[in-house]
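Participant: Got a predicted structure here, sequence first:
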Amino acid sequence: MERGKLYGVGVGPGDPELVTKKAERVLREADIVAVPDKGAGEKTALNIVRDIVAGKELLYCPTPMVRDRAVLDGCYEQIANDICVLLDEGKNVAFITLGDPTVYSTYIYVHKKVLSRGYEAELIPGVPSFCAVAARLNTSLCEGAERLLIVPASHDAADCLDIRANKVFMKAGKAIGELQTQLAERGMLEHASLVANCGMEGELVCPHFADMSDGTGYFSIVLVKE
C-alpha cells in the first residue's frame, strides 16, 4: 500500500477569511485532520477551520503548555507515532497550526520527526499573526532599509531591546507588564502598539501600548517601531 502524506497547514491568525485557498484545498482533501490539544480551553486552530473540516475524522494531539523539553519531546514523539500509523495505512493527514507553520510553531517538531523516519511531509504556509496585526493597526512592519526583529516575548527578551530594528514581540501574554517597563526605561513605549486575539472573538486593538493596563492573554503581539 502506498504511504500517505503529512501536511503542516498554517490556518492564519484567527480570521477564517485569512485561510489560504491552498490550505482549504489540502484540508478538504485530507483523510484525517490532526488538531493540537493543549488540554484546556478552546481549540483555536480548529475553530478557525471548523466549517472546512466538518465531518472529517479528527486526531487530537496533546501539546501541553510546559517548558520541560523532555516532556514536550515525548509528546511530539507520540504524536509522530500516531501520525505514522495513519500514513502507513495510506491516509493523508493535515495537521493544523495557527499562523504559519514555520514561525514558532509546535507542529514543526512533529514535522521533523516524521521526515526523519522517511515519510513525506509538506509545509503549507499561512498568514503570520504579526502581518495580520500590522494590517489591523493600519501600518507597515518595515519600510525601505528598516530591519525587522521577531522575538518570543514569553522568554527573556531584554537583550533584543537595544538592537536597532522594528520589533515584533509574539505571545507576550504574561510578559506584558515586564515588557512595558523595559520599553519605558528605554524611551520606546510611545512607539509601541498592541493587538490581542487578532481576528478572533475578544480582539483588543491598542495603538498606544502605554495606555494598556489590563491583562491581554496569550495571543498578544506588541509592535515597536524604531
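Facilitator: Nice, I can see it. Everything numeric in this text was worked out from a predicted model, so none of it was measured.
Participant: Going by C-alpha atoms from here, please, whenever you check contacts or count neighbours.
Facilitator: Will do.
Participant: Now do the SS call for residue 113.
Facilitator: helix (DSSP: H, G, I helix; E, B strand; the rest coil).
Participant: excluding its backbone neighbours, what's nearest it?
Facilitator: The shortest distance from residue 113 to any non-neighbouring residue, by C-alpha to C-alpha, 6 or more residues apart in numbering, is to residue 80 (6.4 Å).
Participant: Second structure for comparison follows:
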Amino acid sequence: MNADMKLYVVGLGPGDPSLVTLKALDTVLKSDIIYVPCSGGEHRIARSILEKLFAGKNEGSLPQVKDLEFPMTRDHNYNKSFLEKNVAEIISDLAKHKILSYAVIGSPTFYSTFGKIKQMLEEKGVSIEYVPGVNSVDACSARSSINIASGDDSVLVTTYRKLLEIGSFEKYDTVVIMKVPTGSFSLERIRNLMGDGMKYIYARRCTMDSEFITEKAGNEDGDYFSLVIARRY
C-alpha cells in the first residue's frame, strides 16, 4: 500500500487546451494514471484536451487514462453503487502507483463530479490536492466581454432549477445561471422571471469549436455546457 495516498484533482479549463495552466499540465504529464469522469459529454471533452496535450510526446512515457462512470440519474442507490466502485478502483490503484490524477473540465471545486466522492476518499485516508483551472464562468464572461463584478457588486451563482425558487433579484448586480435545461431553452423565460434592467447573455461551450453566444431572447439548444449571465446596467 502506498503510505502517502494522495490524489491530484486537476482542472483542465473550459475546453481550449491553450487555457490549461502550467501546473495542471505538469501534474497530468507526471501522473501514472489519469481518471476521467464519464458524465454527460464531459469525458469526451476532457479526453480531447488530454490528447492534444499529449500530442508529439513519447507514447511510452504517457500516463494511462481511465474512465470512471458517473450516471446522470437521481436514483440515490444506483448512484451510490457507482461511487463506491469508483472509490474502490482509485484506492486499489493507489496501492500500486505513486502519482494519480483525476481530471475534470473547468475547475475541480466548481460544480465538479469529484465532489461526489471527495468525502468517501478522505474517509479512506486519501489526501486531496486541488490544481485549479479556468472555470466556465470566467471563460464565458471573457468571451462575451461582460464583467462579472467590480467594486462592491453582489453576485449570485445558482442553477436553473434553484433560480425558480428565488423570489427577488433586485439585490444582485450579476446573476450567473448554471445547468440550463437541455433541449429547447428560452432566454425570454429568464428575462420575464428576473425583469428588465439587466443585460442577458446566453453562452454555450465557450472556447470550444462549437462555441455559441447570443443576447437574443429566442429558443436555443441548451446543453450541459450552457449558462446565462445577467448583468445589471
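Facilitator: Happy to help now that I have it. What you see is a predicted model, and the numbers here were worked out from it, not measured in a lab.
Participant: Structure 2: which residue goes with the residue nearest to residue 113 of structure 1?
Facilitator: Using TM-score structural alignment as the criterion, residue 80 of structure 1 maps onto residue 87 of structure 2.
Participant: What about that match, how many residues nearby?
Facilitator: 17 (other C-alpha atoms under 10 Å).
Participant: Just the residues contacting the host helix or strand of it, thanks.
Facilitator: Residue 87 of structure 2 belongs to helix 76-94 when assigned by DSSP states H and E. The contact list for helix 76-94 of structure 2, computed with C-alpha atoms under 8 Å, 6 or more residues apart in numbering, reads 1-2, 5-6, 68-71, 73, 100, 116-117, 120-121.
Participant: What's the average distance for it when superposed on structure 1?
Facilitator: Helix 76-94 of structure 2, aligned to structure 1 and superposed, deviates on average by 1.3 Å (mean C-alpha distance after the TM-score superposition for structure 1).
Participant: all strands of structure 1, in order?
Facilitator: 6-10, 32-37, 57-62, 93-97, 121-124, 148-152, 166-170, 192-196, 204-206, 220-224 (DSSP state E).
Participant: measure the nearest residue to residue 224 of structure 1 once chain neighbours are set aside to residue 165 of structure 1 for me?
Facilitator: Spatially, and ignoring its direct neighbours in sequence, residue 224 of structure 1 is nearest to residue 192 (4.2 Å; C-alpha to C-alpha, 6+ apart). Separation of residue 192 of structure 1 from residue 165 of structure 1 (C-alpha to C-alpha, to the nearest Å): 13 Å.
Participant: shared neighbours of those two, anything?
Facilitator: Listed as contacting both residue 192 of structure 1 and residue 165 by C-alpha under 8 Å, 6+ apart are residue 225.
Participant: Between those two, point out the one with more neighbours.
Facilitator: Taking neighbours as other C-alpha under 10 Å, residue 192 of structure 1 and residue 165 compare with residue 192 leading, 22 against 18.
Participant: and the equivalent of that one over in structure 2, what does it touch?
Facilitator: Correspondence of residue 192 of structure 1 to structure 2, assessed by TM-score structural alignment: residue 200. Going by C-alpha under 8 Å, 6+ apart, residue 200 of structure 2 touches 187, 191, 215, 228-231.
Participant: Go through those and flag the ones preserved in structure 1.
Facilitator: Contacts conserved in structure 1 for the contacts of residue 200 of structure 2, using both residues aligned by TM-score structural alignment, their matches' C-alpha atoms under 8 Å: 215, 228-231.
Participant: would you turn those into a markdown table with distance to residue 39 of structure 2 and neighbour count?
Facilitator: Output for those, formatted as a markdown table (distance: C-alpha to C-alpha, whole Å; neighbours: other C-alpha atoms under 10 Å):
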| residue | distance to residue 39 of structure 2 | neighbour count |
| --- | --- | --- |
| 215 | 29 | 14 |
| 228 | 21 | 26 |
| 229 | 24 | 25 |
| 230 | 27 | 24 |
| 231 | 30 | 20 |
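Participant: Out of these, the closest to residue 46 of structure 2 would be?
Facilitator: Within these, proximity to residue 46 of structure 2 (C-alpha to C-alpha) peaks at residue 228, which comes in at 22.5 Å.
Participant: which one in structure 1 is aligned with the closest one?
Facilitator: Matched by TM-score structural alignment, residue 228 of structure 2 corresponds to residue 222 in structure 1.
Participant: Excluding covalently adjacent residues, which one is nearest to its match?
Facilitator: Once flanking residues are discounted, residue 222 of structure 1 sits nearest to residue 194: 4.4 Å by C-alpha to C-alpha, 6+ apart.
Participant: Mind picking the two most distant members of the contacts of residue 200 of structure 2?
Facilitator: Farthest-apart pair in those is 187 and 231; separation 13.9 Å (C-alpha to C-alpha).
Participant: any idea how far residue 105 of structure 2 is from residue 112 of structure 2?
Facilitator: Residue 112 of structure 2 is 8 Å from residue 105 of structure 2, by C-alpha to C-alpha.
Participant: Name the residue in the two with the higher neighbour count.
Facilitator: residue 105 (28 against 15).
Participant: show me the contacts for the aligned residue in structure 2 for residue 56 of structure 1.
Facilitator: Matched by TM-score structural alignment, residue 56 of structure 1 corresponds to residue 63 in structure 2. Shown in contact with residue 63 of structure 2 (C-alpha under 8 Å, 6+ apart): 28-34.
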